[in-house]
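give me the fold of what follows.
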Amino acid sequence: MENSTCSHDLRRKELREEKRKPSQSEVWGYGFLFVTLISLCSLLGVSVLPFMGKDFYKQLLTALIGLAVGSLAASSVFHLIPQAFNLANSDGHHNYLRISLMMWGGIWVFFMTERIMKIINDARQKKVSCEKVPSPMPTGSSQTNSSHQLQKTYENEPLQQSHDMCVISAPGAIYEYQEQAIKASFGHQEKPHVSHEHVMHFEQGKDSAIATVAWMVIFGDGLHNFIDGLSIGAAFNESILTGISISVAVMCEEFPHELGDFAVLLNAGMSLKQALLYNFLSACTCYLGLILGILLGEIEASTYIFGFAAGMFLYISLVDMVPEMNEVAEEASKISVKKAFHILFLQNLGMAIGVTTLYVLALYQDSINFT
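Coordinates of the predicted model:
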């Protein structure tokens, strides 16, 4: 009786593993589909240029960076690390997800504690400074200056609107609007400057005076996308749901990252067409990574790929993107408590969507079947 029960459990485990292993046509089909969607993110940079001059765009970018942080970190602790240690197959009830959720909880609690303490500290300093400096009584001259300033503000409104309309033709303005995405993608790098010491002539067939940082960004982004494709290919070779989970995390990170790439390339001296072309070509290295990831997955090298990708995802989210979230929140706290909590809400909204989505996919990975 005991032997029959053990054999029944073993057979059920084998059936579950066979069910998880997708066919080669599914691996290649789903892999190329999601890598294509990820690569198209590189072309979305130009589509958001008309919205850059609006406050809604900056708020959307804040939420998107929060979404990228939550998705990358959650993908690492809920999917990549468990797959690297083969926990998904050995633990049928996925109890390891509780520990993974506590890992994310530790990151979030310390992030919130630091932010709230900073908001309280800035509010106290502002209150002390207001108490020390008496407010001056308005005089006739100050009232006149105020009226002149108000009139000047109304006169400058059409200029501001004109500036927003012409943002597409101003690489410097594009860079300033994309500063949040740039810092989140490249670790708070300084603004690249194109040398204007000599007169530069652009002739067809000859090298153009494009800053070295542009080629560094293209090469670095190509390598980054190659590793993304590697992890996606290995993930789809393991199961369709794991591949979709990793692809969703990469897609959430790629959109603000590609916006940052696009702005840096323009400001480094590239034209609009050049920036779009090179950005798309660097994104296409994801296909090469996908092919290699699928092939390596067939020879049981997926666990090493998952471990490497988990480290990369954690580095990008916690080292590159979280510092930019902290900087944006600190700038908002210096303005007002209301503004600070508004930014904190947008960041938490993005992180909550990313973490919840990846957690649900990991929790119900045995119940969801795409075949």
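
from now on I want contacts and neighbour counts done on CA atoms only, so please keep to that.
Fine.

all helices of the stretch 51-200 of the chain, in order?
Applying DSSP state H, counting those that start in this stretch to the stretch 51-200 of the chain gives helices spanning 55-75, 81-84, 87-90, 96-132, 140-165, 171-177, 179-186.

out of those helices, the one nearest residue 229 is which?
Of all the helices of the stretch 51-200 of the chain, helix 55-75 sits nearest to residue 229, with 14.6 Å by CA to CA.

what's the angle between the closest one and helix 179-186?
20 degrees (axes from the mean of the first three to the mean of the last three CA atoms, to 10 degrees).

hmm, residue 71 and residue 358 touching each other?
Yes - counting by CA atoms under 8 Å, residue 358 touches residue 71, with 6.8 Å between them.

common neighbours of those two, please.
Shared contacts of residue 358 and residue 71 (CA atoms under 8 Å, 6 or more residues apart in numbering): residue 249.

quick one, which of the two is more surrounded?
For the pair residue 358 and residue 71, the greater number of neighbours falls to residue 71 (31 against 26), based on other CA atoms under 10 Å.

that one and residue 34, how far apart?
16 Å (CA to CA, to the nearest Å).

can you check residue 271 too?
To residue 34, residue 271 is 29 Å away according to CA to CA.

okay, those two: which has more neighbours?
residue 34 (20 against 15).

which element is the more buried one on?
helix 24-40 (DSSP states H and E).

I'd like the structure of this one too, to check against the first:
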Amino acid sequence: MQLIAILTATLAAGIGSVWIAALLMRFGLGNGNRVGTQHLLSLAAGALLATAFMHLLPEAFEESHAHAHDLFPILLVGLVFFFLLDKAELWHHGHEHYDAHRAEASAHNHAHSGHDHHHGHQAAQTPGHPHGKKGGGWSILTGDSVHCFGDGVLIASAFMADMRLGIVAAVSVLAHEVPHHIGDLVVMNQTSVDRRVALIKVSLAGAVTALGGLVGYFLLNQLHDVLTYLLVIASSSFIYVALADLIPQLQKRLSAAETFAQVAWLVGGILIVTVVSRLAHVH
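A predicted model of the protein is given here:
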């Protein structure tokens, strides 16, 4: 029963978040819609912070006989680890961007050296040229798959501690993956000829969440003693994503009405996690 719940929740969080992102983009929300994106980011930040501070960390302390002095260093190490992971990813994408820019400059100079601007413009529009379909799609999918695998392990660890906690963690992962997958779909739509192909590719990457859940389930069955520490690491992941990735995108000069909307959606994310937790506890 527990394994079925983990697989169901990880598939819902991994693939469901992709389909919700695609649906929102179809209706214009998040795809160039600044206000809609801000609302989604606020909602996700609220859900992640509520899950970390109101559920994962309390559960970790309840599951463990360790003192706060033992668990809070793990939280700190987790935050630093995700910071370094983020820096590595930024460095990797920065190199890709530099290489693409250098290739484009080289092609531009080559076109001018032939004194045929019209021919150079036509070549720039071909799919193989940097001005055509953009590269980097497989890099996006690889990074997304690794990230989704980690989400699956974290969701599995939450389910192993408590069924209610697992559902809350899955909902929080889904909430913060929707804005993330909107970005993935935008990039993949630029690298794929067919939007349906792009959706299938990102959905397959999202499905890796279930693989992470499966691996997490069998590993945690063998290593139950590490469950407490995985819950703390999951907390550090959620806190880092909320404070370092989502909230900085919300820190802009806005009107009073827009600021109020941001806060309302943030509180909405907290309330969703609270309501889901209570409903799961009832059942």
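
list the buried ones in the helix holding residue 34 of structure 1?
For helix 24-40 of structure 1, a neighbour-count test (16 or more other CA atoms under 10 Å) marks 26-28, 30-32, 34-35, 38-40 as buried.

of the helices of the stretch 51-200 of structure 1, which is nearest residue 281 of structure 1?
Using CA to CA, the helices of the stretch 51-200 of structure 1 put helix 179-186 closest to residue 281 of structure 1, at 18.1 Å.

by contact count, what packs against that closest one?
If you count contacts as 3 or more CA pairs under 8 Å, 6 or more residues apart in numbering; DSSP states H and E, helix 179-186 of structure 1 packs onto helix 55-75, helix 240-267, helix 322-335.

flag every buried residue along the following helix or strand past it.
Next in sequence after helix 179-186 of structure 1, counting helices and strands by DSSP H and E, comes helix 212-238. With burial defined by 16+ other CA under 10 Å, the residues of helix 212-238 of structure 1 counted as buried are 213-214, 217-218, 221-238.

before we move on, the earlier item: next, format the helices and strands packed on helix 179-186 of structure 1 as CSV and append distance to residue 172 of structure 1.
What follows is those, written out as CSV (distance: least, CA to CA, whole Å):
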stretch, distance to residue 172 of structure 1
helix 55-75, 17
helix 240-267, 6
helix 322-335, 20
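
enumerate every residue touching the residue positioned nearest the centre of structure 1.
What sits nearest the mean C-alpha location of structure 1, by CA atoms, centre = their mean, is residue 253, with 2.9 Å. Taking CA under 8 Å, 6+ apart as the criterion, residue 253 of structure 1 is in contact with 65, 67-69, 71-72.

what about 7 Å?
Residues near residue 253 of structure 1 by CA atoms under 7 Å, 6 or more residues apart in numbering: residue 68.

against residue 126 of structure 2, how distant is the residue in structure 2 that it lines up against?
Under the alignment (TM-score structural alignment), residue 253 of structure 1 pairs with residue 176 in structure 2. To residue 126 of structure 2, residue 176 of structure 2 is 36 Å away according to CA to CA.

same question for residue 151 of structure 2.
Using CA to CA, residue 151 of structure 2 is found at 38 Å from residue 126 of structure 2.

next: residue 22 of structure 2.
Using CA to CA, we find residue 22 of structure 2 at a distance of 27 Å from residue 126 of structure 2.

more neighbours, these two?
Just comparing residue 22 of structure 2 and residue 126: by other CA under 10 Å the higher neighbour count belongs to residue 22, 22 against 12.

the more buried one -> structure 1?
Under TM-score structural alignment, residue 22 of structure 2 pairs with residue 46 in structure 1.

one more: residue 8 of structure 2?
With TM-score structural alignment as the criterion, residue 8 of structure 2 lines up with residue 33 in structure 1.

do the same with residue 269 of structure 2
Per TM-score structural alignment, residue 269 of structure 2 is aligned with residue 354.

skipping adjacent residues, who's closest to that match in space?
residue 71 (4.3 Å; CA to CA, 6 or more residues apart in numbering).

how about the one you found, what does it touch?
Counting by CA under 7 Å, 6+ apart, residue 71 of structure 1 makes contact with 249, 252, 354-355, 358.

which among the residues you listed gets closest to residue 310 of structure 1?
residue 249 (11.5 Å).

ok, the closest one touching residue 76?
No - contact criterion CA atoms under 7 Å: residue 249 of structure 1 and residue 76 do not qualify, at 9.2 Å.

hmm, back to that, nearest to residue 344 of structure 1, out of the helices of the stretch 51-200 of structure 1?
The nearest among the helices of the stretch 51-200 of structure 1, by CA to CA, is helix 96-132 at 8.1 Å.

how about the closest one: buried residues?
Neighbour count says helix 96-132 of structure 1 has 96-97, 100, 104, 115-116, 118-119, 122-123 buried, by 16+ other CA under 10 Å.

check stretch 317-329 of structure 1 too.
317-318, 320-326, 328-329.

adding distance to residue 177 of structure 1, write these out as JSON lines.
Below are the buried residues of stretch 317-329 of structure 1 laid out as JSON lines (distance: CA to CA, whole Å):
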{"residue": "317", "distance to residue 177 of structure 1": "21"}
{"residue": "318", "distance to residue 177 of structure 1": "23"}
{"residue": "320", "distance to residue 177 of structure 1": "18"}
{"residue": "321", "distance to residue 177 of structure 1": "17"}
{"residue": "322", "distance to residue 177 of structure 1": "19"}
{"residue": "323", "distance to residue 177 of structure 1": "18"}
{"residue": "324", "distance to residue 177 of structure 1": "14"}
{"residue": "325", "distance to residue 177 of structure 1": "16"}
{"residue": "326", "distance to residue 177 of structure 1": "18"}
{"residue": "328", "distance to residue 177 of structure 1": "13"}
{"residue": "329", "distance to residue 177 of structure 1": "17"}
